[in-house]
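Peer 1: test case, fold it:
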Amino acid sequence: MEKMQIAIAGISEMRWRGNGTTTTSSGNLVMHSGTNDGGRSGVGIYVSKQYKPALISWSPVSDRIIIARFRCNARHITIVQCYAPTEDASDDIKDDFYNALTSSLTRIERGDIKILMGDFNVKIGPNKQRIGNNHGPTWCWHSNNGDTLIDLCQTFQLVIGGTVFPHNEIHKYTWTSPNGHTRNQIDHICISRKWRRSMMDVRNRRSASIDSDHELIIGELLIKLQRNSNTVNWTTRRPPPINVQRLSDSNLSTRMATTLREQMTQPLNHSWEQTCSILRSTAEEMLGTRQRRRTEWISAHTWELISKRNSRKSKADHDCRARDEHKELCKMVKKSARNDKRKNF
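Peer 2: Just a heads-up that it's a prediction; the model follows:
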């Protein structure tokens, strides 16, 4: 994400257990929503560290839907990331998903910019462009789920970004079959019709090696998030921990106790906040803080395999031999990374 300079990204088929947030070693935030047993579904939203202050709230709806609201200079933005059932799924599963998605879109604050994105597993043919312009892929046959998505977009006044911008066919597909011959556009980014002009482009990025049969699809928006906010929210960074291990030095612990005793005795009417502030400032001055160490658990051998895999990615689209080598390198990277993690944790 940092290499592609992505501010916010939606992730489908995340397969993480439960709901929660994770802060990476680089300071980026990942929110995820899934089931307790993991499973094959699960969704998530990645937010770069520069735009974490713009996050207002987020809500895990199910293992297929997650919502996040961001502070914007113009209006607030509400992003709905989803992972829809496939065409072969039962009607009950598809009805439950689209009912939950409709309910989630209905609860969005009035006036917010709606962005609906994710793996919809739907194909929208060139003759079915009732929303957006007629720039959809010409090789995709329209699917039944496509009608459902189009009706949903018409209800909530959304435009499908992949049908708006003219691109070469190779820049439109988002999924490739395991045999490498069938390609479809089943991942979409939709935006409120009123803010259609704020969307500058939508296309895939085949250069991103994400080890998936899906391509990374990127939408460029001419909307600035409000990164600097005077309000304090739960994303505020915690202060660094105190280096309490230095208290094992008897001389230092005695001097610190004497200093705290002198500061606490004058005056005697300290509030709880003032007491905490005195304790914190004295401890930082005399004990110092303990910096969290970033553990580099990926070995040099794994990074070498990753470089080889990325170099084969550009050739895999045109060369069958390079495609087979790329698949084999993907398996080797997973195996090597798994072994590295087991050695260090």
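
Peer 1: going by C-alpha atoms from here, please, whenever you check contacts or count neighbours.
Peer 2: Fine.

Peer 1: can you give me the helices in the stretch 1-150 of the chain?
Peer 2: Using DSSP state H, counting those that start in this stretch, the helices found in the stretch 1-150 of the chain span residues 91-106, 144-155.

Peer 1: residue ranges for the strands of the stretch 151-300 of the chain, please.
Peer 2: 158-160, 175-176, 183-184, 187-192, 199-205, 216-221 (DSSP state E, counting those that start in this stretch).

Peer 1: so which of those strands gets nearest residue 123?
Peer 2: In terms of CA to CA, the element of the strands of the stretch 151-300 of the chain nearest to residue 123 is strand 183-184, at 7.0 Å.

Peer 1: packing partners of that closest one?
Peer 2: Other helices and strands packing on strand 183-184, by 3 or more CA pairs under 8 Å, 6 or more residues apart in numbering; DSSP states H and E, are strand 175-176.

Peer 1: Serialize the helices of the stretch 1-150 of the chain to JSON lines and add fields for mean neighbour count and distance to residue 316.
Peer 2: Converted to JSON lines, the helices of the stretch 1-150 of the chain look like this (neighbours: other CA atoms under 10 Å; distance: least, CA to CA, whole Å):
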{"stretch": "helix 91-106", "mean neighbour count": "14", "distance to residue 316": "34"}
{"stretch": "helix 144-155", "mean neighbour count": "16", "distance to residue 316": "29"}
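
Peer 1: just put the ones you listed in TSV and tack on distance to residue 336.
Peer 2: TSV is the format used below for the helices of the stretch 1-150 of the chain (distance: least, CA to CA, whole Å):
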stretch	distance to residue 336
helix 91-106	37
helix 144-155	39
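
Peer 1: residue 115: which of these is closest?
Peer 2: Nearest to residue 115, of all those, is helix 91-106, at 9.8 Å by CA to CA.

Peer 1: how about this one, so we can line them up?
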Amino acid sequence: MDIVVLSETKKKGHGSENLGQKSLRRCITSWEPVSPRLIKMNLSLHGKNITIIGVYAVNDDTLVKDKEEFFEQLSYEISKIGQSREIILTGDLNSRIGKKLHDKIVGQFREATLNDNGNRLINICDQNNLRILNGFFQHRDISTPGYNILEI
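Peer 2: All right, here's what the predicted structure looks like:
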């Protein structure tokens, strides 16, 4: 994988780990740890200016005050980028966005469940002209015969 955003890691003890060659390192123009839950990285890749925002969102059952603070900060960071760059928002958004036919933000290929974090994420996307792309494409059903599912 060329780009990975880790939203949560667990490592016993102390230390570091070398994850191999970082071939896209030369494309990174800047990065900023915005908060313990947000990190922002700017890249210049194939002539495009891209900003990746790595997210570890608050849980859906978090206090409303804390959720408002988190989603306001996320919205602010997205609005600072504006229309000058392509934006990739990735990580653990703790959001269930449902599914909709003929919608500009949410696609039809998702589960039907919608939660409060999902509503908040949809609103941010609507305000900033963004789409939640993983719902616009049919996903393979991994429970189909022929696939191995590891249960722990």
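
Peer 1: next, the TM-score between them, please.
Peer 2: After superposition, the two chains reach a TM-score (TM-score structural alignment, normalised by the length of the second structure) of 0.82; 144 aligned residues with a CA RMSD of 2.5 Å.

Peer 1: spatially speaking, which residue is in the middle of the second structure?
Peer 2: residue 90 (1.9 Å; CA atoms, centre = their mean).

Peer 1: that older thread, for residue 216 of the first structure, find the nearest of the helices of the stretch 1-150 of the first structure.
Peer 2: Nearest of those to residue 216 of the first structure, taken as CA to CA: helix 144-155 at 20.5 Å.

Peer 1: read off where that closest one ends up in the second structure.
Peer 2: Using TM-score structural alignment, the residues of the second structure aligned to helix 144-155 of the first structure are 116-127.

Peer 1: for the strands of the stretch 151-300 of the first structure, which one sits closest to residue 23 of the first structure?
Peer 2: Comparison of the strands of the stretch 151-300 of the first structure against residue 23 of the first structure by CA to CA identifies strand 216-221 as nearest, at 22.0 Å.

Peer 1: please pull up the equivalent of residue 9 of the second structure in the first structure.
Peer 2: Match for residue 9 of the second structure (TM-score structural alignment): residue 14.

Peer 1: tell me where the longest strand sits in the first structure.
Peer 2: The single longest strand within the first structure, with elements called by DSSP state E, is strand 38-47.

Peer 1: distance from the chain centre to that one, please.
Peer 2: Computed by CA atoms, centre = their mean, to the nearest Å, the chain-centroid distance of strand 38-47 of the first structure equals 9 Å.

Peer 1: helices or strands up against that strand?
Peer 2: For strand 38-47 of the first structure, the elements it packs on are strand 8-12, strand 29-35, strand 65-70, strand 77-83, judged by 3+ CA pairs under 8 Å, 6+ apart.

Peer 1: what about the nearest residue to the residue nearest to the centre of the second structure once chain neighbours are set aside, how many neighbours?
Peer 2: Distances taken as CA to CA, 6 or more residues apart in numbering put residue 54 closest to residue 90 of the second structure, at 5.2 Å, once the chain neighbours are dropped. Residue 54 of the second structure: 23 surrounding residues under other CA atoms under 10 Å.

Peer 1: also residue 255 of the first structure?
Peer 2: Look at residue 255 of the first structure: counted by other CA under 10 Å, it has 12 neighbours.

Peer 1: same check on residue 10 of the second structure?
Peer 2: Neighbours of residue 10 of the second structure (other CA under 10 Å): 5.

Peer 1: closest to residue 338 of the first structure out of the strands of the stretch 151-300 of the first structure?
Peer 2: For the strands of the stretch 151-300 of the first structure, the distance to residue 338 of the first structure is smallest for strand 216-221, at 23.7 Å, taking CA to CA.

Peer 1: the closest one maps to which residues in the second structure?
Peer 2: Here strand 216-221 of the first structure fails to align to any part of the second structure, judged by TM-score structural alignment.

Peer 1: next, the angle strand 199-205 makes with that strand.
Peer 2: 170 degrees (axes from the mean of the first three to the mean of the last three CA atoms, to 10 degrees).

Peer 1: for stretch 25-34 of the second structure, list every residue counted as buried.
Peer 2: When burial is assessed from 16 or more other CA atoms under 10 Å, stretch 25-34 of the second structure yields no buried residues.

Peer 1: picking that back up, counterpart of the residue nearest to residue 90 of the second structure over in the first structure?
Peer 2: That one, residue 54 of the second structure, aligns with residue 81 by TM-score structural alignment.

Peer 1: equivalent analysis for residue 136 of the second structure, please.
Peer 2: Residue 136 of the second structure maps onto residue 164 in the first structure when the alignment is built from TM-score structural alignment.

Peer 1: follow-up on the earlier one: pick the most buried one from the helices and strands packed on strand 38-47 of the first structure.
Peer 2: Comparing those by mean neighbour count (mean count of other CA atoms under 10 Å), strand 77-83 ranks first with a mean of 25.

Peer 1: what helices or strands is that strand leaning on?
Peer 2: Applying 3+ CA pairs under 8 Å, 6+ apart, we find strand 77-83 of the first structure packed against strand 8-12, strand 38-47, strand 65-70, strand 113-119.
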